[in-house]
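*Asks:* return atomic coordinates for the entry below.
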Amino acid sequence: MAVTAQMVKELRGKTGAGMMDCKKALTENDGDMDKAVDWLREKGIAKAAKKADRIAAEGLTHIETNGNDAVIVEVNSETDFVAKNDAFKNLIKEIAQHLLQNKPSTVEEAVKQTMVGEDIPVEEYINNAIAKIGEKISLRRFTILTKEDGDAFGAYLHMGGRIGVLSVIGGSNDEDLAKDIAMHVAAVNPRYVNRDKVSEEEVAREREVLTQQALNEGKPEKIVEKMVEGRLNKFFEEICLVDQGFVKDPDQKVGKYVNSKGGTVKGFIRYEVGEGMEKREENFAEEVMSQVKK
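*Replies:* Okay, the predicted model is just below:
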């Protein structure tokens, strides 16, 4: 498979490795992106297989709760300026309230529903807002969570909604505790609640990479297995919420901290505006010059 400049750029964004190293990794692995990431890590060139998704689209996240139900939603705009506009903030709040009341399963279903308090579909309601605000606006995603009586929701919006986290703490109605955990998730960005949520496939892949990494470092085979298990524990601490050091008390794990308060972490949803979306690359100087020349 031919290695393109775009592929090299993507791999470089994911690993932080140099262009030539990325090209070699892709060439050695016949253009397979995941294998190329592993290859770079095994050679010690890339520190971690973290996807450096470019934060592209603007907009806000928002959270609404009502009794045992809560929704977190992301609505995108073209510019940060519009995202700070009161009309845009009101729109995302209205959309969240609609979602919480009607509980659609998908975005496609949601935009076809009749907007709460209106006689038009959500899609048309958003289009009317576009006409007034002057920018493309889109409902990107949402998640509705339901808790049990005696559980607590934790809602936290960072930077006015650039990052939104909704957490659920079981066995405790301590909303302050739930919000503390939501703040931790916003700051540290875990991928899973606990180790049980990590797939066997992902664990096996990580173990294979760590094993090859240790062998490439020249470690004796007889101690490689023990080293790998130690590094695997470190891997879990990086990606699993309950295994992470609590941001307010790094010497204490999140799971143990919540347990000490009589609760358990049931789940969380974390949205960061624009994550995983490509941003339009614009050269402002060129844009101005093109307008001058007209």
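
*Asks:* contacts, neighbours, all on C-alpha from now
*Replies:* Will do.

*Asks:* quick one: Gly274 from Ile163, how far?
*Replies:* 10 Å (CA to CA, to the nearest Å).

*Asks:* what ranges do the strands span in the stretch 101-250 of the chain?
*Replies:* 138-146, 152-158, 163-170, 245-246, 249-253 (DSSP state E, counting those that start in this stretch).

*Asks:* turn those into a markdown table, including distance to Val185 and mean neighbour count.
*Replies:* Output for the strands of the stretch 101-250 of the chain, formatted as a markdown table (distance: least, CA to CA, whole Å; neighbours: other CA atoms under 10 Å):
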| stretch | distance to Val185 | mean neighbour count |
| --- | --- | --- |
| strand 138-146 | 16 | 18 |
| strand 152-158 | 9 | 24 |
| strand 163-170 | 7 | 27 |
| strand 245-246 | 10 | 21 |
| strand 249-253 | 13 | 12 |
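
*Asks:* tabulate these (a markdown table), appending distance to Thr79.
*Replies:* As requested, those are exported to a markdown table (distance: least, CA to CA, whole Å):
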| stretch | distance to Thr79 |
| --- | --- |
| strand 138-146 | 12 |
| strand 152-158 | 18 |
| strand 163-170 | 16 |
| strand 245-246 | 34 |
| strand 249-253 | 37 |
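
*Asks:* Thr61: what secondary structure?
*Replies:* Per DSSP: H, G, I helix; E, B strand; the rest coil, the local secondary structure of Thr61 is strand.

*Asks:* and the residue lying closest to it once chain neighbours are set aside, how far from Ser105?
*Replies:* Excluding the flanking residues, the one nearest Thr61 by CA to CA, 6 or more residues apart in numbering is Glu74, at 4.3 Å. Computed as CA to CA, the Glu74 to Ser105 distance reads 15 Å.

*Asks:* what about these two, which has more around it?
*Replies:* Neighbours were tallied for Glu74 and for Ser105 using other CA atoms under 10 Å; the higher tally belongs to Glu74 (27 against 12).

*Asks:* to compare against the first, here's another:
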Amino acid sequence: MANVSIADIKALREQLGTGMTDTKNALVEADGDIEKATEILRLKGAKGNAKRADRSTSEGLVAAVDNGDGTATLIELACETDFVAKGDKFVGLADRVLAAVAASRAETVEAALAAPAEGKTVAEVIDQDAAILGEKVELRRVRLVKGEHFSIYLHKTSKDLPPQVGVVLGYAGADADTARSIAQHISFANPEYLTREDVPEEAVANERRIVEEISRNEGKPEAALPKIIEGRLGAFFKQVALLEQDYAKDNKLTISKVLQDAGLTVSDFARFKVGA
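*Replies:* Take a look at the predicted model:
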């Protein structure tokens, strides 16, 4: 049996983030050779990746970067537990993945996973690190946001965890403070679309059908139904369309009015929440 020192075990654990027992056993099997032990641990972890394929990933983080060319990239990297999510290894992996995805200007998860990274693909880098972390790790979402300027807001729902809600706001105008405030509003209000015109016709038709049925079941007068239905549709648009929403900091103002007063125009936005 190789003479494996505590210092060697500690050094390898810090490098790879592996468990005490697995690290010690790998060093023993490798006769104390750290490079060989690293290979053993990675091979062992790679075999475990297939077994973890069906596990759920409800934890993780969001990360974003301004690409400096009229685009910004937002990603969600997911894992199984909050213990891994808040670890330096996982956070470091997210930084590397974001850099590679942003460099490729990928607009879909498929394109992002195929992007080059560290002489491999992003997918291979994730699989390699997942093997070491001992959990399923997946790049769940990617969004390339376009605009003249960007406000990036990353929100921590717990001080012990990395950001769980991420917003990228693409805009034109000079009022960066108001743009950040709008990004914060998006993180809270969770609009799905920019304008009411962006809401798919099918979704509007379905909502109209529902509110009409509700109104009729309430016994509303037939003559009043059109106005009641339009009013309730207006409430629907306030829920899903950013420009229709009441401003979180002052509900007497709409987002559209706040933007107008600040001389801002929103071109695009994206919001991710881990696990949502």
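
*Asks:* what's the residue nearest to Thr61 of the first structure aligned with over in the second structure?
*Replies:* Aligned counterpart of Glu74 of the first structure in the second structure: Glu76 (TM-score structural alignment).

*Asks:* contact partners for its match?
*Replies:* 60-63, 139-142, 272-274 (CA atoms under 8 Å, 6 or more residues apart in numbering).

*Asks:* run those past the first structure and keep the common ones.
*Replies:* Compared against the first structure with both residues aligned by TM-score structural alignment, their matches' CA atoms under 8 Å, these retain 60-63, 139-142, 272, 274.

*Asks:* tell me the one of those nearest Gln184 of the second structure?
*Replies:* Taking CA to CA as the measure, Gln184 of the second structure lies nearest Phe272 of those, at 12.6 Å.

*Asks:* assess the claim that that closest one and Pro163 are in contact.
*Replies:* No: the pair Phe272 of the second structure / Pro163 is not scored as a contact, 10.3 Å apart, by CA atoms under 8 Å.

*Asks:* joint contacts of those two?
*Replies:* Val62.

*Asks:* burial count for the residue nearest to Glu212 of the second structure when sequence neighbours are not counted?
*Replies:* Nearest residue to Glu212 of the second structure, sequence neighbours excluded (CA to CA, 6+ apart): Ile229, at 5.9 Å. Counted with other CA under 10 Å, residues neighbouring Ile229 of the second structure total 21.

*Asks:* quick one: the residue nearest to Thr61 of the first structure is in a helix?
*Replies:* No: counting by three-state DSSP, Glu74 of the first structure is not found in a helix; it is strand.

*Asks:* any idea how far it lies from Gln113 of the first structure?
*Replies:* 18 Å.

*Asks:* how about Val185 of the first structure?
*Replies:* Taking CA to CA, one finds Val185 of the first structure at 32 Å from Gln113 of the first structure.

*Asks:* neighbour-wise, which of these two wins?
*Replies:* A count of neighbours by other CA under 10 Å puts Val185 above the other of Val185 of the first structure and Gln113, at 25 against 16.

*Asks:* looks like the more buried one contacts Tyr271 (just checking).
*Replies:* No: at 10.2 Å, Val185 of the first structure does not count as touching Tyr271 under the criterion of CA under 8 Å.

*Asks:* which neighbours do the two have in common?
*Replies:* In contact with both Val185 of the first structure and Tyr271: Val165, using CA under 8 Å, 6+ apart.

*Asks:* now Ser167 of the first structure: closest residue in space that isn't a chain neighbour?
*Replies:* Phe268 (4.1 Å).

*Asks:* please identify the helix or strand for that neighbour.
*Replies:* If you go by DSSP states H and E, Phe268 of the first structure is part of strand 264-272.

*Asks:* show me how far the following helix or strand past that strand is from its chain's centre.
*Replies:* Reading on from strand 264-272 of the first structure to the C-terminus, the next helix or strand found by DSSP H and E is helix 284-293. Here the centre of helix 284-293 of the first structure is set off from its chain's centre by 35 Å, with CA atoms, centre = their mean, to the nearest Å.

*Asks:* can you pull the contacts of the closest residue to Ile126 of the second structure other than its chain neighbours?
*Replies:* Leaving aside its sequence neighbours, Ile126 of the second structure sits nearest to Val137 (CA to CA, 6+ apart; 6.8 Å). Neighbouring residues of Val137 of the second structure by CA under 8 Å, 6+ apart: 57, 77-80, 126-127, 130.

*Asks:* surely Leu74 of the second structure touches Val65?
*Replies:* Yes: the criterion here is CA under 8 Å, and Leu74 of the second structure meets it with Val65 at 6.8 Å.

*Asks:* when these two are compared, which one has more neighbours?
*Replies:* Leu74 (25 against 19).

*Asks:* for that one, what are its contacts?
*Replies:* Leu74 of the second structure touches 62-65, 98, 142-145, 166-168, 270, 272, counting by CA under 8 Å, 6+ apart.

*Asks:* swap in Lys252 of the second structure?
*Replies:* With CA under 8 Å, 6+ apart, Lys252 of the second structure has these contacts: Asp246.

*Asks:* quick one: it and Lys238 of the second structure, what's the gap?
*Replies:* 13 Å.

*Asks:* quickly list what's touching both of those two.
*Replies:* Asp246.
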